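K.L.:
Coordinates only, no sequence provided:
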């Protein structure tokens, strides 16, 4: 944001941030950071909010992209994987009509995956171009145009988000320090770290009791009683 407002390069902004310790100063003196963007969206004829803050921009962007995905998928009938594979420029502007030909429809060039096969009969994971484009109505086209303003030309409109996996969600195995010790108090249990998925304890095996010996028949492994004198 600072680079965009001042015209400085990202390298210059990063150097000034480190030299003047601006990150620590911001943490010590928190406050609003309104964006110089006019709120044009309305609900019931009134602006849906008074302003936008820099800190909430990432969350609002996620909501906007999610809403566009829902609109495109619902109003076109695309499967989720087909909507996620759309690229910038997939919906060109329709050709204007003439006296002999009416104006063309808004068409979306997409890829399909369910029955996709390459010349060798294999299923390509990237899908293949759909032979018949999707016909789009105005709200779906608007959603695509919004995503295209956020996406470089030729790139995916809905790129996957890469989130690092926390260490707590890695495979967890009890170590010597976390396993139960002989001195543990009765009834104490070892709890895995938050977010981990410990292995379920094995179910105990039931053993059928040995049948009671019949009258006068000795049990296995015992000697018959000696007769009374």
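P.N.:
Received the coordinates, thanks. Treat the numbers as computed from the prediction; the structure is a model and nothing was measured. Numbering: from 1, shown residues only.
K.L.:
From now on I want contacts and neighbour counts done on CA atoms only, so please keep to that.
P.N.:
Fine.
K.L.:
Of all the residues in the longest helix along the chain, which ones are buried?
P.N.:
The residue-count maximum for a helix in the chain (DSSP state H) belongs to helix 57-76. Within helix 57-76, the residues that count as buried by 16 or more other CA atoms under 10 Å are 65, 68, 69, 71, 72, 73.
K.L.:
could those residues go into CSV alongside distance to residue 10?
P.N.:
Below are those laid out as CSV (distance: CA to CA, whole Å):
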residue, distance to residue 10
65, 26
68, 30
69, 31
71, 35
72, 35
73, 37
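K.L.:
Would you check which pair of those residues lies furthest apart?
P.N.:
Distance extremes for the buried residues of helix 57-76: the farthest pair is 65 and 73 at 12.3 Å, using CA to CA.
K.L.:
which element follows the host helix or strand of residue 14 toward the C-terminus?
P.N.:
Per DSSP states H and E: residue 14 is located in helix 10-19. Note on helix 10-19: by DSSP H and E, the next helix or strand toward the C-terminus is helix 22-28.
K.L.:
list the helices and strands that next one packs on?
P.N.:
Taking 3 or more CA pairs under 8 Å, 6 or more residues apart in numbering; DSSP states H and E as the contact definition, helix 22-28 has no neighbouring helices or strands.
K.L.:
what's the next secondary structure element after that helix?
P.N.:
Per DSSP H and E, helix 22-28 leads on to strand 42-43 as the next helix or strand towards the C-terminus.
K.L.:
second one coming, line it up with the first:
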């Protein structure tokens, strides 16, 4: 009798897992990326037609010469050029001091032809540089990655629509937006955040979920 009960339980568990597997969804990041780039390219063209001589400007600031950073930056520059953004790469040597990085950021903040600034992390310098100080020096209006405390604070308030959202959680939301219900996204990414609270992107995604849903978080 006990054996039959165990067998019945195993069949139920097996059936449950089959049901769970059958609901899995494969999300195409490449497809979403293509759609986003097409939309942004159209928006840039519309802005150029409205404002004569206007061209969106982006600067990627790098300290050092890390191979992984070089790869990421080349991808960003290529994507920017594809949608019509004038992107420049400001590469500083690994002997750059914190004061020199701040001076460059201040200059970019005051440059009206530059509309966005990305500080490539990590800052690969032989000198000690406070990363938080550097990211907070970026003007919130030009903070593409949303790393400044002002934009992070706005994002955490959920109801603010003026904050820049970090790229990884925004990309994850966009990729799943057409295939996954908001409730499931809340559940999935809240569980991710609880599983690894040291991972900032999980927390940022949770804040993004709250903002999109008007401040409501489902636990």
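P.N.:
Now that the structure is in, tell me what you want to look at. The structure presented is a predicted model; accordingly, all values stated were derived computationally and were not measured.
K.L.:
TM-score of the superposed pair?
P.N.:
The TM-score (TM-score structural alignment, normalised by the length of the second structure) is 0.23; 79 aligned residues with a CA RMSD of 5.1 Å.
K.L.:
Which positions in the helix holding residue 14 of the first structure come out as buried?
P.N.:
Within helix 10-19 of the first structure, the residues that count as buried by 16+ other CA under 10 Å are residue 13.
K.L.:
And the contacts of it?
P.N.:
2, 3, 22, 23 (CA atoms under 8 Å, 6 or more residues apart in numbering).
K.L.:
what's the burial count for the second one?
P.N.:
When neighbours are counted by other CA atoms under 10 Å, residue 3 of the first structure registers 13.
K.L.:
Quickly find the element holding it.
P.N.:
Applying DSSP H and E, one finds residue 3 of the first structure within helix 2-6.
K.L.:
Against which helices or strands is that helix packed?
P.N.:
helix 10-19.
K.L.:
Please enumerate the strands of the second structure.
P.N.:
57-63, 86-92, 116-119 (DSSP state E).
K.L.:
Tell me which of those approaches residue 188 of the second structure most closely.
P.N.:
Of all the strands of the second structure, strand 116-119 sits nearest to residue 188 of the second structure, with 28.9 Å by CA to CA.
K.L.:
returning to that earlier point: mind listing what's buried along the helix or strand following the longest helix of the first structure?
P.N.:
Downstream of helix 57-76 of the first structure, the next assigned helix or strand under DSSP H and E is helix 80-84. By neighbour count with 16+ other CA under 10 Å, helix 80-84 of the first structure contains the buried residues 82, 83, 84.
K.L.:
Then stretch 19-29 of the first structure?
P.N.:
Going through stretch 19-29 of the first structure with 16+ other CA under 10 Å, nothing comes out buried.
K.L.:
Can you give me the distance of the closest residue to residue 129 of the first structure other than its chain neighbours to residue 71 of the first structure?
P.N.:
Nearest-residue entry for residue 129 of the first structure: residue 111, 4.3 Å, with adjacent residues in sequence omitted and distances by CA to CA, 6 or more residues apart in numbering. Here residue 111 of the first structure is placed at a distance of 18 Å from residue 71 of the first structure (CA to CA, to the nearest Å).
K.L.:
Also residue 107 of the first structure?
P.N.:
Distance from residue 107 of the first structure to residue 71 of the first structure, by CA to CA: 15 Å.
K.L.:
again, but for residue 112 of the first structure
P.N.:
For residue 112 of the first structure, the distance to residue 71 of the first structure - CA to CA - is 19 Å.
K.L.:
cool, and residue 5 of the first structure?
P.N.:
Applying CA to CA to residue 5 of the first structure and residue 71 of the first structure gives a distance of 33 Å.
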